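K.L.:
fold the stuff below for me.
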Amino acid sequence: MFRARLLTAALVLAPLLSGCAGDEPTIAVLVGDAGDTSSRAVDVERLTDRVESTCDECRVRVYDAEGDAATQKSQARQAEAESADVVVVVPVDPDDLGTLTGGDLPVVSLGELVPGSDRFVGLERGSVPRQSGSDVEAARDVVMGKEESMTYVPTGPMSDRAADLAVAYLADNPVEGGVDVDGVESWLYSHSDVTVDTLTSVLVAEGILTLDDLCSGSTSKRCARLGLR
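P.N.:
All right, here's what the predicted structure looks like:
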């Protein structure tokens, strides 16, 4: 259970950097399973783009554990051996990464809190919920009436925030704001249930998908009947 209290100051985003700490400072991104579409804690491409847009010299190195906790532990040691300056981790097993947070390497947890992390980006109501298939597939199931609702997780903004926190470490910039979660400064986001009545106002408006994604092929007639076109 989360124990959170609101901190009063607002988040200060890292500025555009022409050179962080040293040559090609490296952010290691440890991904639990990049091939698992049911896991929505991170958008690696968006995180990478965010880092590159805020730090000219920064480098992102991605490690994919493919769902194996032992592999992720090994990759954490590898990232440290390869002189990573900051680690962003989407854990396979949060409680199995004590060695990652036991040293001097700054650690930003994403999705689930790794005990001992320096900072955490997650959801207000706990762990990131899983879903079968992509957001587009889940939304189309709602259109067709196969499901009454789907859960929207703000994966993009969460990935941006993790990138900003990592770059702030590299630039040695203080970052204020957030909430205290079990002693870790954290930034928590809301997820929401989306029904057929809110598909466009939430998912299309947020840029998660387009009307063409939602209403092409087998869903086109149903969208027309629902007035989604």
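K.L.:
every contact and neighbour count from this point should use C-alpha atoms.
P.N.:
OK.
K.L.:
pretty sure Ser53 is in a helix, no?
P.N.:
Yes: in this structure, Ser53 lies within a helix as judged by DSSP: H, G, I helix; E, B strand; the rest coil.
K.L.:
residues in contact with it?
P.N.:
Leu16 (C-alpha atoms under 8 Å, 6 or more residues apart in numbering).
K.L.:
contact partners for the nearest residue to Pro106 once chain neighbours are set aside?
P.N.:
Spatial nearest neighbour of Pro106, chain neighbours left out: Val86 (5.1 Å); criterion: C-alpha to C-alpha, 6 or more residues apart in numbering. Listed by C-alpha under 8 Å, 6+ apart, the contact set of Val86 reads 26-28, 105-108, 166, 169-170.
K.L.:
now, which of these sits nearest Val184?
P.N.:
Val184 has its nearest neighbour among the contacts of Val86 in Val108, at 9.9 Å by C-alpha to C-alpha.
K.L.:
how about that closest one, secondary structure?
P.N.:
Per three-state DSSP, Val108 ends up strand.
K.L.:
cool, and Ser38?
P.N.:
Under three-state DSSP, Ser38 comes out as coil.
K.L.:
how close does it sit to Gly178?
P.N.:
27 Å (C-alpha to C-alpha, to the nearest Å).
K.L.:
those two: which is more packed in?
P.N.:
The neighbour comparison of Ser38 against Gly178 (other C-alpha atoms under 10 Å) goes to Gly178, with 22 against 15.
K.L.:
surely that one touches Leu165?
P.N.:
No: using C-alpha atoms under 8 Å, Gly178 is not in contact with Leu165; the gap is 11.4 Å.
K.L.:
I'd like the structure of this one too, to check against the first:
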Amino acid sequence: MLRARLLTLVLVALAPLLSGCTGGEPTVALLVADGSDPSSRAVDVELFTQRVEATCDQCRVVTYDAEGDAATQKSQARQAEATSADVIVVVPVDPDDLATLTGRDVPVVALGTMVPGSDRFVGLAGGTLPDVSGSDLDTARDLVLGEEDTMTYVPTGPMSEQSADVAVGLLADTPVDGGEEVDGVTSWLFEDQELTVDSLTSVLVAQGVLTLDDLCSGDTAKACARLGLK
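P.N.:
Below you'll find the model as predicted:
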């Protein structure tokens, strides 16, 4: 297994310190189902990339966007393998279509939805991502305006960082703590949450998903003031 040289620093979500290792320029291929879809909750590409680069000083992340097309994603997976990707992290368009994603020498981390034959999985305890209609911010503002009663919050940031840690762990051939076996695949499972207007700030603002300025600007300013949010 190709070893990446890792920075010596303590990570919040990575229990043991990853040990140093050496190598060339290890590549993590991130296959995104549809980067233009604001309702996607599986991955934050920027957070994922930052996490990989913070924990592996020679690693690079190459992102492929399937734009919602399963055939395109399958082609991108083969392209990633052909251009020497060392680990593939995939948010699948069609999980079953990726059952033979790559050759056996390239480990695959499924993110959001389990891919048959994947080596690792990061997702929700419920198994699949909920069907949502807009971004966290848009839905939270709808709650403030009274246009929605509840919203489903998926911890996209922590899931993105966890999948980055798993990818780097595979590069370094270093076990990552916290996983559990699910159908024979080592998995890291997170919980989604049903939020109301009363729990928006204690969850979304407290966890840095959005700010009060984001939530309470423009059309929502008066509603926020009435609710005591700003």
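K.L.:
still on that earlier bit, what's the distance between the residue nearest to Pro106 of the first structure and Val108 of the first structure?
P.N.:
For Val86 of the first structure, the distance to Val108 of the first structure - C-alpha to C-alpha - is 8 Å.
K.L.:
shared neighbours of those two, which are they?
P.N.:
Residues touching both Val86 of the first structure and Val108 by C-alpha under 8 Å, 6+ apart: Ala166.
K.L.:
spit out the contact partners of Tyr45 of the second structure.
P.N.:
Quick fix: residue 45 of the second structure is Val, not Tyr. Ser160.
K.L.:
in stretch 209-218 of the second structure, what counts as buried?
P.N.:
For stretch 209-218 of the second structure, burial by neighbour count (16 or more other C-alpha atoms under 10 Å) applies to 209-210, 212, 215-216.
K.L.:
now do stretch 81-101 of the first structure
P.N.:
Neighbour-count burial for stretch 81-101 of the first structure, counted by 16+ other C-alpha under 10 Å, picks out 84-94, 97, 100-101.
K.L.:
do the same with stretch 216-227 of the second structure
P.N.:
Buried residues in stretch 216-227 of the second structure, defined by neighbour count with 16+ other C-alpha under 10 Å: 216, 220-224.
K.L.:
between the residues you listed, which sits nearest Thr156 of the second structure?
P.N.:
Proximity of these to Thr156 of the second structure (C-alpha to C-alpha) peaks at Cys216, which lies at 21.9 Å.
K.L.:
mean per-residue distance, the lengthiest helix in the second structure to the first structure?
P.N.:
For the second structure, the helix reaching the highest residue count under DSSP state H is reported as helix 156-172. Once superposed with the first structure, the aligned residues differ from helix 156-172 of the second structure by a mean of 0.5 Å; criterion: mean C-alpha distance after the TM-score superposition for the first structure.
K.L.:
centre of the chain to the very next helix or strand once past that helix, how far?
P.N.:
Note on helix 156-172 of the second structure: by DSSP states H and E, the next helix or strand toward the C-terminus is strand 180-182. From the chain centre to the centre of strand 180-182 of the second structure is a distance of 18 Å (C-alpha atoms, centre = their mean, to the nearest Å).
K.L.:
any idea how far apart the tips of stretch 20-39 of the second structure sit?
P.N.:
Using C-alpha to C-alpha, the two ends of stretch 20-39 of the second structure sit 38 Å apart.
K.L.:
ok, now which ones touch the residue most central in space within the first structure?
P.N.:
With distances taken as C-alpha atoms, centre = their mean, Val42 lies nearest the centre of the first structure, 3.2 Å away. Val42 of the first structure makes contact with 90, 110-111, 155-156, 158-159 under the criterion C-alpha under 8 Å, 6+ apart.
K.L.:
next one: Gln76 of the second structure
P.N.:
Shown in contact with Gln76 of the second structure (C-alpha under 8 Å, 6+ apart): 31, 64, 66.
K.L.:
any idea how many residues pack against Asp183 of the second structure?
P.N.:
Here the number of neighbours of Asp183 of the second structure (other C-alpha under 10 Å) works out to 7.
K.L.:
nearest to Thr71 of the first structure among the contacts of Val86 of the first structure?
P.N.:
Thr71 of the first structure lies nearest to Ala28 out of these, by C-alpha to C-alpha, at 14.8 Å.
K.L.:
which of the helices or strands spans that closest one?
P.N.:
Secondary structure assignment for Ala28 of the first structure, by DSSP H and E: strand 26-31.
K.L.:
before we move on, the earlier item: whichever of the contacts of Gln76 of the second structure end up buried, select them in PyMOL.
P.N.:
Of the contacts of Gln76 of the second structure, the buried ones go into a single PyMOL selection, burial set by 16+ other C-alpha under 10 Å:
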select buried, resi 31+64+66
